[in-house]
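> pasting the structure only:
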């Protein structure tokens, strides 16, 4: 899905969440590009980096827990290869860093459109720092 304001990178079942999120973000005035990674290995560096260089913002979505996952590797690659093109930190929306929940609770664990839209809002559209995650002494 082409867009100009931010890039969402997703794979597998997260692609449908990414596409729904892009549609919902359009209603809020954000034109979001979605990259569907058809494979992790080989990784399509060229497509992902060209998109992020164009939009200047990136969100990576994955169903797995966030710690040490594929999404972390994608975020690191984007940060390393597109650093001077980024207008905001690369953000990740993932499963929570907990043991995988029982089936009845799975929907609360997996990335959702609401969680992705929260990340879209955190992409520093007004060029002011997002201090919600800052550690204070």
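Ah, there it is. The structure presented is a predicted model; accordingly, all values stated were derived computationally and were not measured.
> CA atoms for contacts and neighbours, from now on please.
Will do.
> Start from the N-terminal end of the protein and give the helices.
14-27, 45-55, 70-82, 106-109, 113-121 (DSSP state H).
> In CSV: the ones you listed, plus mean neighbour count and distance to residue 63.
Formatted as CSV, those follow (neighbours: other C-alpha atoms under 10 Å; distance: least, C-alpha to C-alpha, whole Å):
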stretch, mean neighbour count, distance to residue 63
helix 14-27, 19, 7
helix 45-55, 18, 19
helix 70-82, 18, 9
helix 106-109, 14, 8
helix 113-121, 17, 12
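> this is the other structure I want to compare:
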């Protein structure tokens, strides 16, 4: 189970409730927000948080869009303004940086891509035209 799961649940609590997401932790570094037919996959690395939008194609296949850098290009100073009280002080620098990044992604999703949170694809045209576009790929995994 991810060491980030508690902070993740605190950060995304309102979104989890609003969209009726299920939360699933896989390994030490990946957490999914699971909606009806789609998933938002957050992977915490040493230097960054990666975000992927996954369309469930079957019980064993997902179509994956790497949208993290695309979303970052829409982030504003307002999105990066977070309350320091939510940042655990006793954790490592890497942990704190990743928790801040999760907050930034939450704010950017709420402010600029609420449709992505809802599982809609109306952001896809902008993504395909962006410098961060990469061909989506099919991944075999149990959904």
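Yes, it's here. Worth saying up front: this structure is predicted, and the values here are computed from it rather than measured.
> Could I get the TM-score for this pair?
The TM-score (TM-score structural alignment, normalised by the length of the first structure) is 0.43; 98 aligned residues with a C-alpha RMSD of 4.8 Å.
> ok, back up a step: how about the helices of the first structure, which one is nearest residue 64 of the first structure?
Closest approach to residue 64 of the first structure among these (C-alpha to C-alpha): helix 70-82, 8.2 Å.
> ok, residue 64 of the first structure touching residue 106?
No. Counting by C-alpha atoms under 8 Å, residue 64 of the first structure does not reach residue 106; the two are 11.5 Å apart.
> Can you list the residue ranges for strands in the second structure?
Ranges of strands within the second structure are 22-26, 30-34, 38-44, 49-58, 61-66, 137-140, based on DSSP state E.
> buried ones in the longest one?
For strand 49-58 of the second structure, the neighbour count (16 or more other C-alpha atoms under 10 Å) marks 49, 50, 51, 52, 53, 54, 55, 56 as buried.
> cool, and the shortest one?
Using 16+ other C-alpha under 10 Å as the test for burial, strand 137-140 of the second structure gives no buried residues.
> Looking only at residue counts, what's the top helix in the second structure?
helix 93-112.
> could you give the angle of that one to strand 38-44?
Inter-element angle recorded for helix 93-112 of the second structure and strand 38-44: 150 degrees (by axes from the mean of the first three to the mean of the last three C-alpha atoms, to 10 degrees).
> Now do helix 93-112 of the second structure: which elements does it pack against?
Identification of packing neighbours for helix 93-112 of the second structure by 3 or more C-alpha pairs under 8 Å, 6 or more residues apart in numbering; DSSP states H and E yields helix 5-11, strand 49-58, helix 68-72, helix 114-117.
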